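[1] structure for this input, please:
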Amino acid sequence: MKYWKYGGALACAMLSGCASYHAHYASFDARNSAGEERKFVVEWQSAKYPGWIWFDNETTPVKITTQCSEYELTFRDPGHSECSTEANAIAACGRVGKDISRDGREVSSPTQVCGTVTDANGATHISELGREIMITVSCWPESTTYQDGDEKKNIDYLKHSIVPYTIKTIEAPLFDMNRKPPQLSDNICEK
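    You can find the predicted model right below:
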C-alpha cells in the first residue's frame, strides 16, 4: 500500500492536469479602524485534485491587505492556529497586548478569535469557500502606528463590525498573467 501511494503520487506528478491551481481574490473599499476610507485586497490560493486521487485539496491562508498598512490580517483553517482550533472556523487570532476585543479589553490570549471568514453555506475550511465570502472582524489594533526610527509606520486593518462584510471574489488560474490580485496604490498614504 505504501509503495502504491508513492507510485500514484509520482504518476500524478508526471501527468499534466492532475491538480488545478487557482488564485482567489477581491478588492473592496471600506474603513480601517481609524475610520479612514481605504482599499482592501483579500486573497488566497488553492490546489484542487480530481475525485479519483486520494490527495486532499490544499489552500494557503486567507489574507487581507490594507492600503497604507504593513499589517496583513491572516485567517487560517481549524487546526492551523491556536484560535482557529478553538473556534472550529477559518479564523484570525488576536495579537496579545496589541489588539482590543469587542468588549473593549486587551487581547490576553493567543487563542482569542479576532475575525472569521465563511460563506453563505457556513464553510469552516478555506477549501470550501464559495465565490461570495463573509468576513467578520471583532477586534481593532490598540495602536494603529508604530515608530521605526524617524518614521511612523501604519499597522491598521479592516474596521470591526458586527455585520459581516460580504465580498464577491474572483477565481482565476493561478498563473494567468492577465488575472491576478490588484496592487494597492500608496498615493493616498502620504496625505
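[2] going by C-alpha atoms from here, please, whenever you check contacts or count neighbours.
    Fine.
[3] Val163 contacts Val137, doesn't it?
    No - counting by CA atoms under 8 Å, Val163 stays clear of Val137, with 9.0 Å between them.
[4] who has more neighbours, those two?
    Val137 (24 against 10; other CA atoms under 10 Å).
[5] can you tell me which residues contact the more buried one?
    By CA atoms under 8 Å, 6 or more residues apart in numbering, Val137 lies in contact with Cys114, Gly115, Thr116, Leu158, Lys159, His160, Ser161, Ile162, Pro164.
[6] how about His160?
    So His160 contacts Ser33, Arg102, Thr136, Val137, Ser138, Cys139, Trp140 (CA under 8 Å, 6+ apart).
[7] swap in Glu142?
    By CA under 8 Å, 6+ apart, the contact list for Glu142 reads Gly97, Lys98, Asp99, Ile100, Glu106.
[8] roughly how far apart are the residue positioned nearest the centre of the chain and Ala11?
    Central residue of the chain (CA atoms, centre = their mean): Val62, 2.0 Å from the mean position. Val62 sits at a distance of 30 Å from Ala11 (criterion: CA to CA, to the nearest Å).
[9] circling back to that earlier point, of the contacts of Glu142, keep whichever come out buried.
    For those, a neighbour count by 16 or more other CA atoms under 10 Å gives the buried set as Asp99, Ile100, Glu106.
[10] next, the structure of the following sequence, for comparison with the previous one:
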Amino acid sequence: MFDCVTTIARASRCLALALPGLMAGCASYYSHYGVFPAANASGEPRQVRVSWQSAEYPQWLWFEDKATPISVVTQCSERRWRLTDASHTRNRGACGDGIRACGEAGMDRLDDRPAGSEAVCMEVVAGPDSRRVADLGGRIELQVFCHPGETERMVEGETENVDYLRASPVPYVIDVRKAPRGALAGRLPDLDDSICEQ
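    Okay, here's the model as predicted:
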C-alpha cells in the first residue's frame, strides 16, 4: 500500500513539473507592430513604432495568453518607452493599473512639473481590452501626457537625442499588424535614421 501511494505521489509530481513544458509547445507566438507618422515634442515630423510579442494558447487550455510590454520608439531618439500591465510585475511602475508607462525622475515633465515614477506618461486607453497587453486587438489608442525635460543629453561626451512622441489631449489611433513570430511579415520595420543628421 505504501509503495502504491509513493508511486502515485511521484507520478503526480512529475506530471506537475512536466505539464508547463508540454503546454508551452501548444502556444502560438506572434509579433505585433505598428508604425505611424507624428511629431516629437520639438515639433519635428517623425515615424513612431509600437511593438510587442505574444504567446496565445488554445481555448481548451486554462492558461491565459501572455504578452511582453509594449515598446514605443520614436525615430532619431534613444529613448525607449515600455508600457506594462499588471502581469509584468518585475517591470511595473508605480503609476497605477492598466497598460501604462510611468515617468522617470529627471527625464520627464507633466505640464509644468517634474514627472516621477508615480506619474502616468503614456497609457493605452479606450475599452475593456485596455487592461492587459495580451488582450489588445488590431487597433490601439495611445495617450501621451508627458514631454521630455530636455530633448538632448550628454552621454560620454556625445550628444544623445531623447525626444519622443508629442503629448496630446487626443489619443493616437494606431493600426497594429499581427504576424507569426519568425515569419518574414513578423520582422519589425526599421525606422529610417538618414533624416536624423539633417
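[11] TM-score for the pair, please.
    After superposition, the two chains reach a TM-score (TM-score structural alignment, normalised by the length of the first structure) of 0.88; 184 aligned residues with a CA RMSD of 1.8 Å.
[12] can you point out the buried residues in the longest helix that the first structure contains?
    Counting residues, the longest helix found in the first structure (DSSP state H) is helix 2-14. By 16+ other CA under 10 Å, the buried positions in helix 2-14 of the first structure come out as Ala9.
[13] hmm, who's touching that helix?
    With CA under 8 Å, 6+ apart as the test, helix 2-14 of the first structure has contacts from Cys18.
[14] next helix or strand past that helix?
    Following helix 2-14 of the first structure in sequence order, the next helix or strand is strand 20-31 (DSSP states H and E).
[15] C-terminal to that following strand, what's the next element?
    Reading on from strand 20-31 of the first structure to the C-terminus, the next helix or strand found by DSSP H and E is strand 37-48.
[16] quick one on the thing from earlier: list the contacts of the equivalent of the residue nearest to the centre of the first structure over in the second structure.
    Matched to the second structure by TM-score structural alignment, Val62 of the first structure sits across from Ile70. Ile70 of the second structure sits next to Val50, Ser51, Trp52, Trp81, Arg82, Leu83, Thr84, Val133 when contact means CA under 8 Å, 6+ apart.
[17] show me the subset of these that the first structure keeps too.
    Of these, the ones still in contact in the first structure (both residues aligned by TM-score structural alignment, their matches' CA atoms under 8 Å) are Val50, Ser51, Trp52, Arg82, Leu83, Thr84, Val133.
[18] for Arg10 of the second structure, state which of those is nearest.
    Nearest to Arg10 of the second structure, judged by CA to CA, of these is Val133 at 37.4 Å.
[19] which residue in the first structure lines up with that closest one?
    Aligned partner of Val133 of the second structure by TM-score structural alignment: Ile126.
[20] what segments of the first structure are helices?
    2-14, 82-87.
[21] next, count neighbours for the corresponding residue of the second structure for Trp52 of the first structure.
    Using TM-score structural alignment as the criterion, the counterpart of Trp52 of the first structure in the second structure is Trp60. Per other CA under 10 Å, the neighbour tally for Trp60 of the second structure reads 6.
[22] list the contacts for Tyr71 of the first structure?
    By CA under 8 Å, 6+ apart, the contact list for Tyr71 of the first structure reads Thr65, Asn154, Ile155, Asp156, Tyr157.
[23] any idea how far the match of Val62 of the first structure is from Val50 of the second structure?
    7 Å.
[24] and if you look at Cys196 of the second structure?
    Distance, Cys196 of the second structure to Val50 of the second structure, by CA to CA: 19 Å.
[25] re earlier: could you flag which of the contacts of Val137 of the first structure are buried?
    Applying 16+ other CA under 10 Å to the contacts of Val137 of the first structure flags Cys114, Gly115, Thr116, Leu158, Lys159, His160, Pro164 as buried.
[26] hmm, back to that, looking at the kept ones among the contacts of Ile70 of the second structure, which is nearest Gly25 of the second structure?
    The closest of those to Gly25 of the second structure turns out to be Trp52 (CA to CA; 20.1 Å).
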